[in-house]
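**Student:** 3D, please:
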Amino acid sequence: MVVCSCNRLTHKDVEAAVADGATRPREIYAARNCKAQCGNCVKGVVCLLREARLKHMKKAEVPAHMVPVAADVALSA
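**Tutor:** Have a look, this model is predicted:
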């Protein structure tokens, strides 16, 4: 999804920047060598940044081999 049409910034760009350590909107733009121009995208970038950071943090917390499979959860319930 395109988040910023001025810079052709997509949600994938935001996710990639977060994976590379971005924690602020300006770091998202800097990862693409651009900056907010008209400003209409800033709220969307902030929202996607929060979502991507949360997703990234959750992945870092629980190793994939530790996440229960649906069948395992049903058996233990």
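
**Student:** only C-alpha atoms for contact and neighbour calcs from this point on.
**Tutor:** Fine.

**Student:** buried set for the longest helix seen in the chain?
**Tutor:** Secondary structure of the chain per DSSP state H: the longest helix is helix 42-61. By neighbour count on 16 or more other C-alpha atoms under 10 Å, the buried set for helix 42-61 is V42, V45, V46, L48, L49, R50, A52, R53.

**Student:** same deal with stretch 21-29?
**Tutor:** A22, T23, P25, E27, I28, Y29.

**Student:** do me a favour and get the end-to-end distance for that stretch?
**Tutor:** With C-alpha to C-alpha, to the nearest Å applied, stretch 21-29 spans 13 Å between its terminal residues.

**Student:** for the comparison step, fold the sequence that follows:
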Amino acid sequence: MYVCLCHAVTDSQIKEAVSQGDMTLADVKKRLGVGSQCGKCTKMATQVIAAQLDVEPNYYEVA
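**Tutor:** Below you'll find the predicted structure:
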């Protein structure tokens, strides 16, 4: 599903970014551009990030 229409970013891309170590909206924004144009996607993007962090253990936080 598309989360950010301005940059054509999907929830799968956001989940992959979290898998690669991004933990915040700012991290995902740097990598994918989410929320950098109109900003309407930031709430949904934050929810996707939080849901992925709940599912996936964060090995970067331990190290």
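
**Student:** for the residue most central in space within the second structure, what are its contacts?
**Tutor:** With distances taken as C-alpha atoms, centre = their mean, the residue of the second structure nearest its centroid is I14 (3.8 Å). By C-alpha atoms under 8 Å, 6 or more residues apart in numbering, the contact set of I14 of the second structure is V28, L32, A45, V48, I49.

**Student:** tell me what the helix or strand the first one falls within is packed against?
**Tutor:** In other words, V28 of the second structure. Per DSSP states H and E, V28 of the second structure falls inside helix 25-32. Helices and strands touching helix 25-32 of the second structure, by 3 or more C-alpha pairs under 8 Å, 6 or more residues apart in numbering; DSSP states H and E, are helix 11-19, helix 42-55.

**Student:** got the buried residues for the shortest one?
**Tutor:** Pointing back at helix 11-19 of the second structure there. For helix 11-19 of the second structure, burial by neighbour count (16+ other C-alpha under 10 Å) applies to D11, Q13, I14, K15, A17, V18, S19.

**Student:** re earlier: just give me the closest of the contacts of I14 of the second structure to Y2 of the second structure.
**Tutor:** Proximity of these to Y2 of the second structure (C-alpha to C-alpha) peaks at A45, which lies at 10.0 Å.

**Student:** was I right to think I28 of the first structure contacts A17?
**Tutor:** Yes: assessed by C-alpha atoms under 8 Å, I28 of the first structure is found in contact with A17 at 5.7 Å.
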